[in-house]
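**Student:** Got a sequence here, can you model it:
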Amino acid sequence: MKTLLAREQLSPEVLADPYEAIPLQSYLSIFEAAAELAGDPLFGARLGFGMRPGNLAPIGLRAVQAGTIRGALTAFARWSGALQSATQSSLTEEEDQLVFTYRLTAPVLIASRQDTEFSLAAVSRLIRGAFDPRWRPLEIRFTHPPIAEKPRLEALFRARCAIPSPSMPSSFPPPRPTGASRRGPGHDRADRAASAGSDRRCGPRRKPGHQVEALIELYLGVRPIDLPTIAAALRMAPRSLQRRLAEEGQSLSGLLRRQRQRRAEVLLRERGLSVEAVAQALGYADGTVFWRAWRSWTGEAPSRPAPN
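**Tutor:** Modelled structure (predicted):
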């Protein structure tokens, strides 16, 4: 790995921080070179299917907490876009099926096959591990050129892999037997199926306020939420982010306060957690600090609903 990093003029120290920003071109180059050195054209896909929710940092954990396949895909699309400035994921509905799409939004000069197959494999592994080990997509559509390993790739995904011309859009919808509303262990409700895919079309640029809200929701109770941390995640200078938020009539403290209040209401009233547990989930030092914050929001003391 040190050799690959040196080839891209990157320090080995970037491996110490999972949130460290790496230029897209370097990331793709390292991924493709690693597959070549390993002698495994399916390196990215195999790596993706070996991932667990915790390996995907807060995104994987928040996606599992969504409770359903549909919710997990929605969460993954929302938060991956906030963390990764050069990629975009989206969830749409087409003819009674959900289509999850993954795309690179920045122009690239090198192959991106390993990244694409890794990303879709990681999403598939997330669904199988958290909701239904039998889940499989109906079809996966890639944009990279035809590959000799297509049968083996289909065996990994347990689905047909369509590899169209680069001008065609890409996506993959799953079969109807596995529901998008399928819940984790202990639940059996199901309706329509989920989906995933990849292409390279650029989407609309999100406003900083929306990105900051998504990052706050993702980091809350997991990472410190301050201007330097959020600005670094968005590849911006802290003062630039502060100015951009002010132009929208927003501030980091205001967005954080609103997100904490919304999350606190859910944790207290729907899940019945204690004040101390809610304080920890919201990143407060202790229950007393949260108690004061809640009192300032509502004028009342925080309390759990009485048991039936």
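**Student:** When you work out contacts or count neighbours from here on, use the C-alpha atoms and nothing else.
**Tutor:** Fine.
**Student:** Show me the strands in the stretch 1-150 of the chain, by range?
**Tutor:** Per DSSP state E, counting those that start in this stretch, the stretch 1-150 of the chain carries strands over the ranges 87-94, 97-104, 139-141.
**Student:** quick one, what contacts residue 50?
**Tutor:** Counting by C-alpha atoms under 8 Å, 6 or more residues apart in numbering, residue 50 makes contact with 122, 125.
**Student:** circling back to that earlier point, what about the strands of the stretch 1-150 of the chain, which gets the closest to residue 241?
**Tutor:** Evaluated with C-alpha to C-alpha, the strands of the stretch 1-150 of the chain place strand 87-94 nearest to residue 241, the distance being 20.1 Å.
**Student:** nearest to residue 160, of the strands of the stretch 1-150 of the chain?
**Tutor:** For these, distance to residue 160 was read as C-alpha to C-alpha. The smallest value, 4.9 Å, belongs to strand 139-141.
**Student:** what does that closest one rub up against?
**Tutor:** Under C-alpha under 8 Å, 6+ apart, the answer for strand 139-141 is 159-164, 170-174, 196-198.
**Student:** run the last query once more with 10 Å
**Tutor:** Strand 139-141 has contacts (C-alpha atoms under 10 Å, 6 or more residues apart in numbering) with 99-101, 120, 154, 157-164, 168-175, 195-199.
**Student:** show me where this protein has helices.
**Tutor:** 2-7, 24-38, 43-49, 57-65, 69-83, 113-130, 150-157, 208-219, 227-233, 238-247, 252-265, 275-281, 287-298 (DSSP state H).
**Student:** Just the buried positions in the fourth one, please.
**Tutor:** When neighbours are counted by 16 or more other C-alpha atoms under 10 Å, the buried residues of helix 57-65 are found to be 58-64.
**Student:** that older thread, with distance to residue 15 as added columns, please give the helices of the chain in TSV.
**Tutor:** Below are the helices of the chain laid out as TSV (distance: least, C-alpha to C-alpha, whole Å):
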stretch	distance to residue 15
helix 2-7	10
helix 24-38	12
helix 43-49	17
helix 57-65	14
helix 69-83	17
helix 113-130	18
helix 150-157	28
helix 208-219	20
helix 227-233	16
helix 238-247	23
helix 252-265	28
helix 275-281	27
helix 287-298	35
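**Student:** Indicate which one of the ones you listed is closest to residue 14.
**Tutor:** Across the helices of the chain, residue 14 has its closest neighbour in helix 2-7 (9.1 Å, C-alpha to C-alpha).
**Student:** One more, so I can put them side by side:
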Amino acid sequence: MRGATLSNYAEVAGQVGLDAAGMLKRFGIDRRVLVDQDARIVAEGVVDLLEASALESGCETFGLRMAESRRLSDFGAVSLLITHQATMRDALMSVVAYRQLVNPALVVEVEEHDDIVVVREELLLTGHGTMRQSYELAIGVLYRMFRTVLGPRWRALSANFAHAPPADLTVHRRLFGPICEFNSDFHGLTCGRADLDAPNPSADPNLALLAERYLRSLPATEERPLSQDVQKTLYLMLPIGGAAIGRVAANLGLNERTLQRRLAAEGADFAGLLNGIRRELAVRYVANAALPLSRAADLLGYARQSSFSRWFAEEFGQSATAWRQSGAGRKADFLNL
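**Tutor:** All right, here's what the predicted structure looks like:
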């Protein structure tokens, strides 16, 4: 990901009594990224840095505090295109289309249900528990992008977090107002469909065209393995019942046989990738004590809870109920630091 991900990290670290340079060094991150927004950083290092910063400072809202002062320019070259798109929908699709230039580890998915739009965010990293700080940073930045395009009076219908609420909601209320929903099925925002199609008062079609041409002229990023695209698709489609191989292949513009053949050439297979994503999401859902296990089963693609229970016991060595009661999810988050 880009160095801009850590914009104002030093400022927030100083506010909560941390040595920013020392923390960066501990996680193998060159402190020059604080002034070079286009420097490349390993995503896993950033996730671990933010979680450790929150833990050691005792500040549960560390990531959200970073989001509070973010600017659209932190999106880099894509920011000019976002600024001058005709509608919020077009601006959001720019982020989706050029995510490799913004944050390759973060996927944004837009789902429309009648008059309600769900904007989901997923971090494509494995073995990092809830990644609470990174998700709060991402959702806060997304919210600020909406308000930059639609104006400071715009409000989402809800800001959704899959984790539990912090002890103190002051920062959340300061940024989002009274719309935060915790222990949710997903990370992201909901808004009205009309918000996406509202005209952008700052739009300039000529500048948008120039920005698009510039972005297309940039050197292509390193081609990703197909397995990564399959994982991204599974993260997004599994919770909404769309993880069948045929639907995943169609989403990627392939037929099933081509998908299987190309995965095999990479030493991967669809069933293994699906099970890996299911395990990652199971840790999130089952660790959430406010989420009924029947709902967790549904989000993981099981029509019957009994099938989910058998799978979970085989994968984790105990029932989902026993795993939840043991606090294994919270222990996993701690060990990831």
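**Student:** are any of the contacts of strand 139-141 of the first structure buried, and which?
**Tutor:** Buried among the contacts of strand 139-141 of the first structure by 16+ other C-alpha under 10 Å: 99-101, 120, 157-163, 169-175, 195-199.
**Student:** Please report how far residue 133 of the second structure lies from residue 86 of the second structure.
**Tutor:** Note on residue 133 of the second structure: its distance to residue 86 of the second structure, by C-alpha to C-alpha, to the nearest Å, is 32 Å.
**Student:** which one of those two has more residues nearby?
**Tutor:** Taking other C-alpha atoms under 10 Å, residue 133 of the second structure and residue 86 do not tie; residue 133 has more neighbours (24 against 21).
**Student:** re earlier: now, among the buried residues of helix 57-65 of the first structure, which is nearest to residue 149 of the first structure?
**Tutor:** residue 60 (28.1 Å).
**Student:** The second structure: which residue goes with the closest one?
**Tutor:** Residue pairing (TM-score structural alignment): residue 60 of the first structure is matched to residue 79 of the second structure.
**Student:** repeat for residue 139 of the first structure
**Tutor:** Under the alignment defined by TM-score structural alignment, residue 139 of the first structure corresponds to residue 158 in the second structure.
**Student:** got a list of what residue 149 of the second structure touches?
**Tutor:** Applying C-alpha under 10 Å, 6+ apart to residue 149 of the second structure gives the contacts 72, 82-88, 91, 198-203.
**Student:** Repeat the analysis, applying 7 Å as the threshold.
**Tutor:** 83, 88, 200 (C-alpha atoms under 7 Å, 6 or more residues apart in numbering).
**Student:** Of those, which are still contacts in the first structure?
**Tutor:** On the basis of both residues aligned by TM-score structural alignment, their matches' C-alpha atoms under 7 Å, what survives of those in the first structure is 83, 200.
**Student:** which one of the contacts of residue 149 of the second structure sits closest to residue 207 of the second structure?
**Tutor:** Checking these one by one against residue 207 of the second structure (C-alpha to C-alpha), the nearest turns out to be residue 83, at 9.2 Å.
**Student:** mind checking how far the closest one is from residue 260 of the second structure?
**Tutor:** Residue 83 of the second structure sits 40 Å away from residue 260 of the second structure, going by C-alpha to C-alpha.
**Student:** and the gap between residue 36 of the first structure and residue 114 of the first structure?
**Tutor:** In terms of C-alpha to C-alpha, residue 36 of the first structure sits 10 Å off from residue 114 of the first structure.
**Student:** anything in contact with each of the two?
**Tutor:** The overlap between the contact sets of residue 36 of the first structure and residue 114 (C-alpha under 7 Å, 6+ apart) is empty.
**Student:** And the helices of the first structure: which comes nearest residue 144 of the first structure?
**Tutor:** Of all the helices of the first structure, helix 113-130 comes closest under C-alpha to C-alpha, at 6.3 Å.
**Student:** and the closest one, how far from the second structure on average?
**Tutor:** On superposition with the second structure, the mean distance recorded for helix 113-130 of the first structure (mean C-alpha distance after the TM-score superposition for the first structure) is 1.6 Å.
**Student:** how far does that helix sit from the chain's center?
**Tutor:** Its chain's C-alpha centre and that of helix 113-130 of the first structure lie 11 Å apart, by C-alpha atoms, centre = their mean, to the nearest Å.
**Student:** now stretch 20-34 of the second structure
**Tutor:** Chain-centre distance of stretch 20-34 of the second structure: 23 Å, with C-alpha atoms, centre = their mean.
**Student:** same question, stretch 86-103 of the second structure
**Tutor:** With C-alpha atoms, centre = their mean, you get 14 Å for stretch 86-103 of the second structure.
**Student:** next one: stretch 30-47 of the first structure
**Tutor:** From the chain centre to the centre of stretch 30-47 of the first structure is a distance of 22 Å (C-alpha atoms, centre = their mean).
**Student:** Any idea how far apart the tips of that stretch sit?
**Tutor:** 14 Å.
**Student:** Can you mark which positions in it are buried?
**Tutor:** Within stretch 30-47 of the first structure, the residues scored as buried using 16+ other C-alpha under 10 Å are 30-32, 34, 41-46.
**Student:** How about residues contacting it?
**Tutor:** Contacts of stretch 30-47 of the first structure (C-alpha under 7 Å, 6+ apart): 4, 114-115, 117-118, 121.
**Student:** Likewise for stretch 273-281 of the second structure?
**Tutor:** Under the contact criterion C-alpha under 7 Å, 6+ apart, stretch 273-281 of the second structure has outside partners 126, 231, 234-235, 300.
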